[in-house]
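1. Using only what follows, build the 3D model:
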Amino acid sequence: MPVLTLKAIVHRRQECIAIYFANDKALQAAIRKLPAVKWSQANTCWYVPLSEGNYEAIVQTAVNKATVDNTHLKAYLQKRKGIAATLTPSQLPSVPAKIVLPLSPAYRLCTENIQALEQLIQQLQLKAYSASTMRTYRNEFLQLLQLLQTKPVNNLTAADIKRYMVYAMEKEGISENTAHSRLNALKFYFEQVLGREKFFWDIPRPKKPQLLPKLLNEEEIRQLFNALANKKHKAMLFTVYSAGLRVSEIAALKIADIDSKRMQLFISRAKGKKDRYVNLSPVLLDILRNYFTTYKPAPVRYLFESEQTGQAYPTRTIQQIFTNAKNKAGIKKEVGIHSLRHSFATHLLDKGTDIKYIKELLGHFDIKTTERYLHVSKKQLVNIVSPFDDLWKQEAIDW
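-> Prediction:
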């Protein structure tokens, strides 16, 4: 029986499980079916993000096909646990449980830089930034601190930051979006924590790529929904698409947020801490009522609760539900659950809904964010005839 060796690697700044095995067509076919699995040319192996769920999926796949050797992976996790233990409560203030320190590579921070990290976190907490933003700023700031090691970050000049950003983009190969996040974190520290006004005045920002929203067409959405067998999972994705919700919003949606009299869903403290109402589809309301009466145990507080914990579904679990359904439906597009929100907005545009109303439904602060969907809507494009077609119909060209 072949051996499946699992190792921990850091690929594209993310901790991953690398999967190594001798050439075996049956085993390779099984590994390729793993959710979120990708091939790394640099490491010459298949890999998945490092998580307990992905590890269990690998072990399950290997049953009766291969022997799993997780020695290297266990050693890495033990070392990671030891590194985390070095950051004691006295060194680092308590933060929301969702925010975790990146644990690779090992920390070698001087006292001054540990204090700088503490001050950054404290200021973020005082300003009540979201957990997601706090995690991003902390992690991006740590990239610089890890590089500095014993050199105090407070001694850096604007010219030093310029050189560092060139290094990060050329040597580390960070993307334009990551560069913006890193600059935002550094700008927050030097200007909001240290009070150095206009410290970043002369530091240019890379131009972001103008990416269009990735969406599914109506036939693909039909295939996606029909690939789901679990009614709770069906109701979950139905709600995301029907109301154009973010994954964090569907996870946090409570039973009390459903107003069947006004046919509305209340979305509380969404992105930007912004409340909003969205339309409740009559069809979706009937589906949710059916879900309530047939699914046991019935939810108590959250619309979709975990049977094990009785709490809201983790966003990662909901994302995995979407990925599993996409793979089962045979959809090849590189899309995540957010594509249902993009599809909701684009399909409304296709059906003639005013973009101002779509902006309110999506909870966008700026109409320019919503206007991205104008570039992917087919409403106007279907009426445009290519000049090539006119020439062909006039028999002006040969084939």
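2. all contacts plus neighbour counts: C-alpha atoms, from now on.
-> Will do.
3. close enough to count as contact, residue 275 and residue 267?
-> Yes - contact criterion CA atoms under 8 Å: residue 275 and residue 267 qualify, at 5.7 Å.
4. Which parts of stretch 325-345 count as buried, going by neighbours?
-> 325-327, 329, 331, 335, 337-345 (16 or more other CA atoms under 10 Å).
5. What of stretch 220-229?
-> Buried residues in stretch 220-229 (16+ other CA under 10 Å): 220-221, 223-225, 227-228.
6. Please determine how far residue 194 is located from residue 254.
-> 41 Å (CA to CA, to the nearest Å).
7. Of the two, give the one with the bigger neighbour count.
-> residue 254 (21 against 14; other CA atoms under 10 Å).
8. which residue ranges form the helices in the stretch 251-399 of the chain?
-> Under the criterion DSSP state H, counting those that start in this stretch, helices of the stretch 251-399 of the chain are mapped to 282-294, 315-329, 338-350, 355-362, 367-370, 387-393.
9. And this one, please, so the two structures can be compared:
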Amino acid sequence: MPKINLNRQGEAELEKTHQKMVLKGFSKNTVDNYKSSLKPFFKYFENQSLKSVTKEQIEGYVFELISKYKISESAQNTIINAIKCYYEHALGLPREYYNITRPKKSQDLPNVLHSKEVKEIINSPSNLKHKTILHTIYGAGLRVGELIRLRVVDVRSEEGYIFIKDSKGKKDRHTVLSKHLLELLREYYKIYKPAYWLFEGQTGGQYSSTSIQSIYRKAVKDTNGNPWSTPHTLRHSFATHLMERGTSLRHIQAALGHNSSKTTEIYTRVLAINNKTIKSPLDTMYESVSLDENKTTS
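-> Next comes the predicted model:
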């Protein structure tokens, strides 16, 4: 999509929406995504009163974006949610259901790595901080945003858990603290001595998400790992490996911070299915036939 330059009215509406979202405690990512989605919307209807825009016009606008720019299903939903946010929060109009056609949610399976591949990737960095970062993401099933917001005090070694503050949906939660990870964190702490954030940048402050992406990409390249995987793949692998070992769905849901068990249930669809976990009825059929033949012969 082309770069958008808004007129004064559009800029004013964008700033009004920004203020409302901040006051309501929207996450920084949500604020940034909604603002990016609203800029072309304000530009498109800049010669019309935004209050007078109909739902049919909004649907036509979204259809044009899909047709012209091939926007993804995720982007389509974000645009609709951003527009809904503008009308309800910035303009203060009554909350209502916007009967705008939304794309059917994709049923893609999350990308998951084998335990051996995970071990090679997270042990690849020679830098202790980098190695500890990758171990923490996998060992606790964290999102990258959660990792960079970890404070030193969030590692509750006595109680045996990691405290996650303000995770997705502004919720606090606990997740598992691996004994192996705890040993690694203690070694890391002795050398780097972080003051407030568990993982600090070179000049202090939070570690950046782009740096974590770079660490992970290098580790994947050095180990000839799956080139399509990302740091978030470690979180998917954490959940799937727990499920393979028989951990209850409820405990996995709590560790990941999912609101609904339906979100966690997707990992049941990525469990390894092979001749060691499931016996094909074809084998059972031929085994029974062999037994019958033996009986007849004897």
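10. Need the max-distance pair from the buried residues of stretch 325-345 of the first structure.
-> 327 and 345 (23.2 Å; CA to CA).
11. What are the boundaries of the helices in the stretch 101-250 of the first structure?
-> Secondary structure of the stretch 101-250 of the first structure (DSSP H, counting those that start in this stretch): helices at 111-126, 131-148, 158-170, 176-187, 218-226, 231-243, 247-252.
12. of all those helices, which lies closest to residue 15 of the first structure?
-> Closest approach to residue 15 of the first structure among the helices of the stretch 101-250 of the first structure (CA to CA): helix 131-148, 13.5 Å.
13. mean deviation of the closest one from the second structure?
-> Once superposed with the second structure, the aligned residues differ from helix 131-148 of the first structure by a mean of 1.3 Å; criterion: mean CA distance after the TM-score superposition for the first structure.
14. Give me the angle between that helix and helix 158-170.
-> 100 degrees (axes from the mean of the first three to the mean of the last three CA atoms, to 10 degrees).
15. elements contacting helix 131-148 of the first structure?
-> helix 111-126, helix 176-187 (3 or more CA pairs under 8 Å, 6 or more residues apart in numbering; DSSP states H and E).
16. Please repeat the previous calculation with a cut-off of 7 Å.
-> If you count contacts as 3 or more CA pairs under 7 Å, 6 or more residues apart in numbering; DSSP states H and E, helix 131-148 of the first structure packs onto helix 176-187.
17. Would you mind measuring from the aligned residue in the second structure for residue 204 of the first structure to residue 68 of the second structure?
-> Counting by TM-score structural alignment, residue 204 of the first structure corresponds to residue 101 in the second structure. Distance of residue 101 of the second structure to residue 68 of the second structure, computed by CA to CA: 17 Å.
18. try residue 296 of the second structure
-> On the measure of CA to CA, residue 296 of the second structure and residue 68 of the second structure end up 71 Å apart.
19. Same check on residue 76 of the second structure?
-> Distance of residue 76 of the second structure to residue 68 of the second structure, given as CA to CA: 13 Å.
20. out of these two, which sits in the more crowded spot?
-> A count of neighbours by other CA under 10 Å puts residue 76 above the other of residue 76 of the second structure and residue 68, at 20 against 10.
21. The more buried one -> the first structure?
-> In the first structure, residue 76 of the second structure lands on residue 179 (TM-score structural alignment).
22. swap in residue 115 of the second structure?
-> Taking TM-score structural alignment for the superposition, residue 115 of the second structure sits opposite residue 218 in the first structure.
23. give me the number of residues near that match?
-> Using other CA under 10 Å, residue 218 of the first structure has 12 other residues around it.
24. what do you get for residue 200 of the first structure?
-> 21.
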